[in-house]
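K.L.:
just need the structure, nothing else, for what follows:
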Amino acid sequence: MLELYNHPLRLYADPSRVVVRPFHIAWQRNGSAPSRTERLVGEVLAMTPAETRAQLETVLKDFEARHWQTRRVFMTRYDEIEAVLGLDGSTISDEKRQLIGAYFCHEYSYAAAALMNPSAVPHFDQSGMPEGSLRILMSLRAVGEGHISSVAFREGIITDENELVLAPEPPFATAADAVGDEDEAPEGEVTVYRHRDSTLSGTVIFPITQAQSKGLEDMRLVHFSHDDGTAEWLGTYTAYNGSMIQSELLRTRDFRAFDLVPMTGSAARNKGMGLFPRKVNGQYMMIGRQDGENLFLIKSDTLTHWDEGELLLKPVYPWELVQIGNCGPPIEIDQGWLLLTHGVGAMRKYAIGAVLLDKDDPSKVIGRTREPILAAANEDREGYVPNVVYSCGALRHGDRIFIPYGVADSSVAFAFVTIEALLAAM
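P.N.:
I've put the predicted structure just below:
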C-alpha cells in the first residue's frame, strides 16, 4: 500500500475574512448626460464641510476597525477616480477625497462559502532558507457571496521532513485592482495590481471583465522557465460568466502586477488546462480535457493559443471510469514527467492518481497507478460538494512531492509522498 503522509493542518472557509473591493459602476453614459461616476463625485463635492465630515465619520465608525489602513485605501481609490475624471485634487479637501473613495468601494466576504482547489509553486523569494527547506506560494479558490470565485494566496515553508508552516494570514485582506475607465467594464486582456502595502497572503484577485464576472476558478500555477533563462509564474484558470467558460492565463514576474490574458483556439473552450513548466522539443505543451472525459496532450507555438491535441489517457480503472482530468501541471523528475490526475467513479466520488510520461516525448505513457493515491476519508466526505478530493497543482521538493488538495469543496488539506513510493505504485 502506498505510504502517504497527511499533514494535520487544515484551511477552512471563513466568513469573517472580508476585503474592501473597488466598486466599479461600469455604466455607460446616456448621451450627453453625466456618468454615474461623475454624478456621485458631484454629490460629494456639493456637500458642506460639516456634511462631509459627518458622512465620513459614519463610514469610518462602521468600517475602520474591520479593515487595514481604511483611510489610505479610500485615498488610493480616490486617486484612481481623479485620474479618470481629470479632477484637480489640490482644490478638494482630504475629507471629501476619502468620502469619494468610500463611495467607490464595498466590503466583500470572499471566502464565506468555500475555500478549495489549491496549487503550489516555489516562492519567488528563497532568501534565508536553511538546507532542506523551501518557501512556497499557494493559490486557492475562494468562494463568497453569489457563489463568485476569486483567487487568494498563502505563503509558507515546507521541509524534507514533511513539515509545513504557513505564514500568518494578515487580519485584513486587500483586492488587486485594474486601472482604467470607471464607467465601462474592461474586456479582453487586463492587468491588475497588488496594493503597494499589502502582503501576498493578504491579496485577493477578483473577476474584472464580463467574461470573468461569475468567477475565476481553479488556477493551476506553474513556475515557468523560458528558453532565454528567465522565469515567469503562469497560472491557467477558468473564467466563468454564468453561462459560458473560457480558459485564461495569469502572467506575473513579480507578484505585484498580474496580466489576465484570455486564451484562444479550440482547446481553450474547456477548463482544467495544465501547462508544462518549460518547452518540450521547442514547443509549449498543455495537458487538457477537451471532450470532458479523456486527457489530451496539446502543443502550441505560443502561450495563449491552443488548438486540438492528441488523445493521451482514457479512463481505465473503476475509480476513474466516469472521467479523468489533471490535478495540475506536470512535474519534472529524473524519470520523466509526473502528472497527478483526478478520476471520477461510482456515485461521482473523486480520487487522485498519478501517471508518468516520457521526458522527451510526453505522448508516451510509461506508468500509471492502478489505485488512487488519495481519496476522501470517511471524516472528510461531507461538505459543500461531498466525496471530492481535488488538487490544482503539487510541487517537487527533494525526493518527495508536496500535494495541497481540496476536500469536499469545503477545506484544504496537505500531503507528502516520496517519488520512490509513487513510482513503485505504478
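
K.L.:
CA atoms for contacts and neighbours, from now on please.
P.N.:
OK.

K.L.:
so R53: helix, strand or coil?
P.N.:
helix (DSSP: H, G, I helix; E, B strand; the rest coil).

K.L.:
excluding chain neighbours, give the residue nearest to it in space.
P.N.:
Ranked by C-alpha to C-alpha, 6 or more residues apart in numbering and with sequence neighbours excluded, the top spatial neighbour of R53 is E95, at 6.5 Å.

K.L.:
again, but for I324
P.N.:
Counting by C-alpha to C-alpha, 6+ apart, G343 is the residue found nearest to I324 once chain neighbours are left out, at 4.5 Å.

K.L.:
which residues sit against whichever strand or helix holds that neighbour?
P.N.:
Using DSSP states H and E, G343 falls within strand 336-344. Applying C-alpha atoms under 8 Å, 6 or more residues apart in numbering, the external contacts of strand 336-344 come out as 315, 319-332, 350-360, 362, 390, 394.

K.L.:
now what about the next helix or strand after that strand, what contacts it?
P.N.:
The first helix or strand that comes after strand 336-344 along the chain, using DSSP H and E, is strand 350-357. Contacts to strand 350-357, defined as C-alpha under 8 Å, 6+ apart, come from residues 319-320, 327, 336-344, 363-369, 371-376, 387-390, 422-423, 426.

K.L.:
likewise for stretch 304-314?
P.N.:
249, 261-268, 290, 293-300, 323-324, 363-365.

K.L.:
mind running it again at 10 Å?
P.N.:
The contact list for stretch 304-314, computed with C-alpha atoms under 10 Å, 6 or more residues apart in numbering, reads 247-249, 261-269, 284-290, 293-300, 320-321, 323-325, 355, 357, 362-365, 368.

K.L.:
to check against the first, give me the structure of this:
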Amino acid sequence: MTQHAPAILQSAPFIRRYPGNPVLDATKVPYPTALVFNAGVTKFNGKYVMIFRNDYGSLVDQTLEPHHTTDLGIAYSDDGLSWTAGPKPVFKMHDEEIIRAYDPRLTVIGDRCYMCFAVDTHHGIRGGIAVTDDLEHFEVLSLSTPDLRNMVLFPELIGGKYVRLERPFTVYSRGGRDRFDAWISESPDLAHWGNSSLLLAVEQVPFANDKVGPAAPPVRTDKGWLTTFHAVDVDPARGKHGWEDTWKKRYTAGIMLLDLEDPRKVIGMSRQPLLAPETDYEIAGGFRNYVIFPGGMILEDDGEVKIYYGSADTVECLATAHVDDLLRLCLEPEQR
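P.N.:
Just a heads-up that it's a prediction; the model follows:
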C-alpha cells in the first residue's frame, strides 16, 4: 500500500533562509559550469570550506553535458556567508569503469578532512571515502560495493570505531521500485565496513513515501547527535517541474536526534519537515524544482546552526536556526 505524503509541506517556523541565497551558483564560479549544488561544507584549518558538485551544460538552453564531465569544485569563506570559488575543480574520477564522482560530504576527524561521495560506474553506484590534508590532494580510502549512496561520517570515533550513515538501493527486494531507507555501519579503519543495521525506514517518516536517507554529517550536541536526513515523496499527478519532461518527486529535509553513545538509537524525530521547498529558487527555474538536500551543517559557538543545502539541483543555499529550537523539534515534535 502506497504511503501518501501531505500535499502541502512547510518549513519549521523558526528556520531562517539567508537573504543572500543562493550563496553559490554558476555565475560565481570562474569556469563555465551550469549546476552548482549538493555541496559538503565544514570548517577546516580556520576557514569555512565548501566542496560542491559541478554539472556542465547550458542554463540558457537547459541542456547538460554527458555525466562523465561532472567534477567537484571548491570554495572558501571567512564567515560562512560570502564564498569565493577556487580557480579550477579539485576532484574528478573517470576511467573505463567509473563514470563520475559527485555529491561530496565533508567531515573533519582529528586534524584531517574526510570526504564521502557517490560514484557512478558501469556496474552500479558505489560510495567512496577520501581524505585530504590540504584540500588539493585526495587519497581514496575505500569504494563500497553497489548500490550505495549518500554516505556521511560522524566527526569522531564512537566506541573506538568510525561510524557512517548510508542509503543502500534495495530495489529488488522492495518490489523493483524506490523504497530506500537510512542505514548505519561501522569500521575500524574506514576501509572495511560492517555491523550494519537499519536506522530510519521510509514508512517511519510521515512526509515521505518514496525514500529517506542521510543528508549532512551529524553534529554533536549535549543532547545527542543532531542529524538531518532527506525525505522524498512522489505524486504521479505532478508534471513538468524543471528541465526534464516530468519530475514527480519532492525532496524535503527532516531532522532527528541520535544517542551520543549508541547512534543506532533514535532519541527523537520531527514529524514534519525542517525545510520544505517554498522560495522561488527552490520551486521555479531550476533543473529539478521542489528539491532541498542538505549537505553540510555547522554548529557555531553562539548556538547558531548553519545548514547548507542544494536547491532545485541547481544552486547552493543556506538556512539557519538555533540549536535549542532544532533539539526541541526533535524531542517535542508536536511543538512547532
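
K.L.:
looking for the alignment partner of V140 of structure 2 in structure 1.
P.N.:
Counting by TM-score structural alignment, V140 of structure 2 lines up with L260 in structure 1.

K.L.:
which SSE is its match in?
P.N.:
Counting by DSSP H and E, L260 of structure 1 is part of strand 257-262.

K.L.:
what is that strand packed up against?
P.N.:
Packing contacts for strand 257-262 of structure 1, counted by 3 or more C-alpha pairs under 10 Å, 6 or more residues apart in numbering; DSSP states H and E, involve strand 190-193, strand 231-240, strand 245-252.

K.L.:
tilt between the longest one and strand 257-262?
P.N.:
In this structure, strand 231-240 of structure 1 runs at an angle of 50 degrees to strand 257-262, with axes from the mean of the first three to the mean of the last three C-alpha atoms, to 10 degrees as the basis.

K.L.:
quick one: the helices in structure 2, in order.
P.N.:
280-283, 323-331 (DSSP state H).

K.L.:
for the ones you listed, give me JSON lines that also has distance to I15 of structure 2 and mean neighbour count.
P.N.:
Below are the helices of structure 2 laid out as JSON lines (distance: least, C-alpha to C-alpha, whole Å; neighbours: other C-alpha atoms under 10 Å):
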{"stretch": "helix 280-283", "distance to I15 of structure 2": "15", "mean neighbour count": "19"}
{"stretch": "helix 323-331", "distance to I15 of structure 2": "9", "mean neighbour count": "20"}
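
K.L.:
in CSV: those helices, plus distance to Y76 of structure 2.
P.N.:
CSV is the format used below for the helices of structure 2 (distance: least, C-alpha to C-alpha, whole Å):
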stretch, distance to Y76 of structure 2
helix 280-283, 22
helix 323-331, 24
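
K.L.:
what's the closest of those helices to G80 of structure 2?
P.N.:
helix 323-331 (16.9 Å; C-alpha to C-alpha).

K.L.:
returning to what we had before: residues in structure 2 aligned with the strand holding G343 of structure 1?
P.N.:
So strand 336-344 of structure 1 sits over residues 224-232 in structure 2, by TM-score structural alignment.

K.L.:
pull out the buried residues from that stretch.
P.N.:
Neighbour counts using 16 or more other C-alpha atoms under 10 Å place G224, W225, L226, T227, T228, F229, H230, A231, V232 of stretch 224-232 of structure 2 among the buried residues.

K.L.:
check stretch 133-153 of structure 1 too.
P.N.:
For stretch 133-153 of structure 1, a neighbour-count test (16+ other C-alpha under 10 Å) marks 133-144, 148-153 as buried.

K.L.:
how long is that stretch end to end?
P.N.:
20 Å (C-alpha to C-alpha, to the nearest Å).

K.L.:
in contact with the most centrally placed residue in structure 1, which residues?
P.N.:
For structure 1, V151 is the residue whose C-alpha lies nearest the centre (C-alpha atoms, centre = their mean; 3.5 Å). V151 of structure 1 makes contact with 110-111, 115, 118, 138-143, 175, 203-207, 215-219, 237, according to C-alpha under 10 Å, 6+ apart.

K.L.:
contacting residues around Q204 of structure 2?
P.N.:
D181, V212, M269, R271.

K.L.:
tell me how far it lies from R271 of structure 2.
P.N.:
Distance from Q204 of structure 2 to R271 of structure 2, by C-alpha to C-alpha: 9 Å.

K.L.:
now L257 of structure 2
P.N.:
12 Å.
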